[in-house]
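1. Provided below for reference: sequence and predicted model.
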Amino acid sequence: MIIRKLALATSMAALLAFSAAAASAEMVLNRGIGATIGTLDPHINFLAWEGWILDDAYEGLVANDAGGAVIPGAAEKWDISDDGLTYTFHLRDGLKWSNGDALKAQNFVDGIVRTIDPATASDKAYIFTSTIRVAGAQDFVDGKSKDAKSVGISAPDDKTVVLKLAAPAPHALFVLGSFYAPPLHKPSLEKFGKDFIKPGNIVSNGAYILTENVPQSHVTLEKNPNYWDAANVKIDKVVYRVTEDDSTAVKLWRAGELDATADIPTAQIDALKSEFADQVHISPSTETNYMSFNITKPPFDNIKLRQALSMAIDRDTLVNKVVKAGYVVNYGYAVPIPGYDAPKVAEATMSKEDRIAKAKALYAEAGFGPDKPVSLTIESSNNDVYKKQAETVAVMWKQVLGVDAKVNAQDRDGWLAAFNAGGWDVFNDNLIGDFPGPETYLAYMDPRAEVGYHWKNPAFEAAFDKAMPLTDQKERWKVLAEAEKALLDDYLVAPIASSPNRHLVASKIKGWVDNPADVHATRFMSISQ
């Protein structure tokens, strides 16, 4: 009897120990992030997948909930003046940086100033001069003023941030989260320079702290005990895994080594849907896809050639029979949204026969034909969808016009480097909107934003400027449609489609909510055991 009691006691102790260990087991989320990871400098990064990492490491004045809606972030509340020009944010009590330093209002001022400082050379500077027009920001970006205090963002005290706009922006809160307006821990930047974002150096204010960044392998973040809402953050660690390609990511997901993928290969979607049903997440997005023409480089400075190339694309075949996978034909630049009467390129209403005849006529008027074909290269990423899209367009241009079109498909870093170098002919392009609405797309294409297209169009600028002071959404969007029409009439781009978000998400992941902006902060998720 004594032996049996001892054995029972030992078994009970072991069971309790096991239960305690299970209860305290580290909860780790493994997320796929594509083939490469670019800069994680929070004031420079302009790429969506890296934005997921930065959303975990930083928090803006506002945040996005699991479904993408704007919610209070570091600021617990805010006031907007009656004229829509002044936003006053009130920070939460006791905010801290990850190293325990007090987080102050000035840190958010410093973050925006660093983003628009010409010395930073951030691709996001246009957000504060075009998407929302912060008072004094354009002069600061242009170097007309070198005084940061001339910019319309200030901290009258440690808990208050005041943002002054030059024109109302009903969408302003969408761009004051961690992706565009993270705070800056100046002591880290001053001590480490560009290395202030490296593990061991980085000081951030989000739900997680960056602890590893292994090139071509992974980035690891661990729960930040100094985050104001740390008690409600359930996942202890999130690992962003770099994968060779989307097919590799699917294999890792099947093996349980990934909990969520960044994308899904289009050719595998139907089979995966049959096998995994609701673990296949395909939903509308804010991403627009298009071909951009380098108007600084002959012969693409000829609008008739650009129009001919656009008209030679059979979008119905390209999108609905080749690409498929949830893509939707779009004859405009902005992703369609209810209430916005979006303009379209001229060929949108043409029959196939009329479209092809017009394309051939314009090609001839531009000075080209069978004896003098255009030779061009389409720069594309090697993502399976974009590569397939570029190769199909190249074939269509050859068949309809006799164009000698080649495709240069490369990894994302090479593709982006090609754009920035400026010598490209045609760029297989895309833009993910920051929110549903034309402002986010047209602000990016505003010639004064100068993001790399070197395009000037007084009609666009006049319409865009006319729209900015308008607070009535119907009237504002009506005028913005005039700006988009000027863009489309110039054929700077040949619009193709609006794309979906595509992910494999394991059923054990709770709190993942599909949303158009594709934001998925880890702090809202948990893992069922």
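-> That came through fine. As the structure is a computational prediction, the values presented were derived from the model and not from experiment.
2. going by C-alpha atoms from here, please, whenever you check contacts or count neighbours.
-> Noted.
3. which strands or helices does the longest strand out of those in the chain pack on?
-> Of all segments of type strand in the chain, defined using DSSP state E, the longest is strand 280-293. Other elements packing on strand 280-293 under the criterion 3 or more CA pairs under 8 Å, 6 or more residues apart in numbering; DSSP states H and E are helix 269-276, strand 426-432, strand 493-504.
4. which other helices and strands contact the helix or strand just after the last one?
-> By that I understand strand 493-504. Using DSSP states H and E, the next helix or strand after strand 493-504 towards the C-terminus is strand 509-510. Packing partners of strand 509-510 (3+ CA pairs under 8 Å, 6+ apart): strand 526-527.
5. outside of the strand it packs on itself, list whatever touches it.
-> With contact meaning CA atoms under 8 Å, 6 or more residues apart in numbering, strand 526-527 is reached by 27, 29, 234-235, 508-511.
6. how far does that strand sit from the chain's center?
-> 25 Å (CA atoms, centre = their mean, to the nearest Å).
7. got another, please set it beside the one above:
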Amino acid sequence: MPAFFPTLRGATICLLAACAVLGGCERGSDKPVVVDLIGRQEELARPQPGNVSIVSRTFLGATAQGLLSFDARGEIVGGVAESWIVTDDGQSYIFRLKQLNWSDGKPVRADEVAKLLQARFKAAPDLLGGLQPQVRAMTDRVIEIRIDTAVPSFIQLLASQRLPLLKAAPFVGSGPYGATIRLQRAYLTPLPDGLDPESADASPERDRDRRTLEVARASLALVRFQRGQTDLVLGGRYQDLPLLGVAGIREASIRADPVSGLFGLLLSGNSPLLKDATIRAAINSAVDRGAIASAFNVSGWTIAERLLPAQLDLAGSPTAPVWSGQDIAQRRATARAAVAEWVSKNGDAPVLKIALPPESGSRLLYRRIASDLADIGLSLQFQLDTRGADLVLIDEVAPFDSAHWYIGRLACKSGPGCDPESLARLADARAAGDAASQARLMAQAEALVVGQDNFIPLGTPIRWSLVARRLTGFQPSPRGVHPLNQLLPLPN
């Protein structure tokens, strides 16, 4: 999947003079790597396992690695586990743990890992796509995870940064870093096992192996990067895209992640308008995805009309909406007629409320969606709070490449257009005894979810970072994960 790339047009604030005053915009290659995370400061002070924010995920991923991890390329590597096998039926995963210590010096034991991992699963049902894994310790260094149905991509889920193995507060993990937080910064130092084992002379005393994490709003993070005060900015999303042009960031510094997932609008609430299936389809068809890409000035961004990005583990291609293949003028004409008919029967259509984040990119998205809906006779109102909203943004990277996650995320039993039969079909698919039956039943569940018309897909999630030239180990990731211990090349 090609990554998007911003085309930086518009006003530019030139900060090059400031860089010159500071002695250049690139930090020395032997200095600790400074990372700015776009988010809220309290997320660093009180990071929560299972939290989807870049701040919690990055901090806990660095200090409390999971059973598995993703490397810089998005490939699965060992975390606490050193090796693993999958049984022939695809439902049992057996892991041998490394001989590691927690950051408090106590040895990592399988029974602790099993309890922690089971607790993480229980706390993050949205991550699992309806799967119900069970974990048990087999020996002091071996654990087994069993799932209720064979899902080959399940191994990807186990590398999620939302499954950190955190034994106790404050921050008793197994690395690869230990952390000290002071003055609203996190100072990370490699634990003995935290550096690449191929680096024979690896020493936690070297400055280049240390990391400093700070949290800032996007505008401040961009200014700090432009001034050479930070090496890496993580956590860029669609809502901050307009700032790249305003700050005059060099295109060579911007790295986009080719992630998959859900980026679109979920219909919710109790509006009588949205209870009408024809109206839900009209709203979905009236949105001009290409115009949204133009509004953000991004090229290469993959727009979406279908729920799934590919066939994955369905029996056939993802279901296309009934209006797929029609041009926008045809779609709008049909949608306009549907709205006019509803109004003739029910009176004036109520104003729909859309909940989006507060940043400037959300205003662009709101204006674009509002214009599309106005063209078919509907009004839209912007709000920050999801309570009482009729359209709520979903912006999530898929934790594993399976229809289980996409369908499980959107199948529902209440709300506008929800068809409980989709949940039943999904349950049938999980209970199926063979892959062909599972794929067939999964396809039926997917078709039912698409037929609900209660989710408006817009495109792939947008994830971007700013990267200094010294970080030659940084690579765009299909998982949106960037290990802090793989940013610099190993010394010769």
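-> That came in fine, so what should we check first? All values reported here derive from a predicted model rather than from experimental measurement.
8. need the TM-score from the superposition.
-> Here the TM-score for the pair of chains, by TM-score structural alignment, normalised by the length of the second structure, is 0.80; 451 aligned residues with a CA RMSD of 3.4 Å.
9. distance from the longest strand of the first structure to the second structure after superposition?
-> Mean deviation of strand 280-293 of the first structure relative to the second structure after superposition (mean CA distance after the TM-score superposition for the first structure): 1.9 Å.
10. for that strand, buried residues please.
-> By 16 or more other CA atoms under 10 Å, the buried positions in strand 280-293 of the first structure come out as 280-282, 284-293.
11. and whichever helix or strand comes after it, which stretch of the second structure?
-> Next helix or strand after strand 280-293 of the first structure toward the C-terminus (DSSP H and E): helix 303-311. Mapped onto the second structure using TM-score structural alignment, helix 303-311 of the first structure spans residues 277-285.
12. mean distance, the matching stretch to its aligned residues in the first structure?
-> Relative to the first structure, stretch 277-285 of the second structure is 2.2 Å off (mean CA distance after the TM-score superposition for the first structure).
13. what's the match for Glu244 of the first structure in the second structure?
-> For Glu244 of the first structure, the residue aligned by TM-score structural alignment is Arg217.
14. what's the answer for Ile44 of the first structure, then?
-> In the second structure, Ile44 of the first structure lands on Gly50 (TM-score structural alignment).
15. quick check: closest non-adjacent residue to its match.
-> If the residues on either side of it in the chain are set aside, Gly50 of the second structure comes closest to Arg162, at 4.5 Å by CA to CA, 6 or more residues apart in numbering.
16. and the one you found, how many neighbours?
-> Arg162 of the second structure has 27 neighbours, counted by other CA atoms under 10 Å.
17. ok, back up a step: so which of the helices and strands packed on strand 280-293 of the first structure is the most packed in?
-> Comparing these by mean neighbour count (mean count of other CA atoms under 10 Å), strand 493-504 ranks first with a mean of 24.
18. and it, how far from the second structure on average?
-> Looks like 1.9 Å for strand 493-504 of the first structure (mean CA distance after the TM-score superposition for the first structure).
19. helices or strands up against that strand?
-> By 3+ CA pairs under 8 Å, 6+ apart, strand 493-504 of the first structure packs against strand 280-293, helix 303-311, strand 328-329.
20. CSV for the ones you listed, including distance to Ile116 of the first structure?
-> Formatted as CSV, these follow (distance: least, CA to CA, whole Å):
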stretch, distance to Ile116 of the first structure
strand 280-293, 25
helix 303-311, 33
strand 328-329, 35
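21. ok so, going back, to the chain's geometric centre, what's the distance from the longest strand of the first structure?
-> 11 Å.
22. what angle sits between that strand and strand 426-432?
-> 130 degrees (axes from the mean of the first three to the mean of the last three CA atoms, to 10 degrees).
23. so what touches strand 280-293 of the first structure?
-> With CA under 8 Å, 6+ apart, strand 280-293 of the first structure has contacts from 269, 272-273, 300, 306, 326, 333-335, 425-436, 492-505, 514-518.
24. likewise stretch 479-487 of the first structure?
-> 333-334, 340-345, 438-439, 442, 457, 459-464, 466-467, 493.
25. buried subset of the residues you listed?
-> Buried, going by 16+ other CA under 10 Å: 333-334, 340, 342-345, 438-439, 442, 460-461, 463-464, 467, 493, out of those.
26. could you list every residue that touches Ala66 of the first structure?
-> Taking CA under 8 Å, 6+ apart as the test, what Ala66 of the first structure contacts is 511-513, 519-521, 524.
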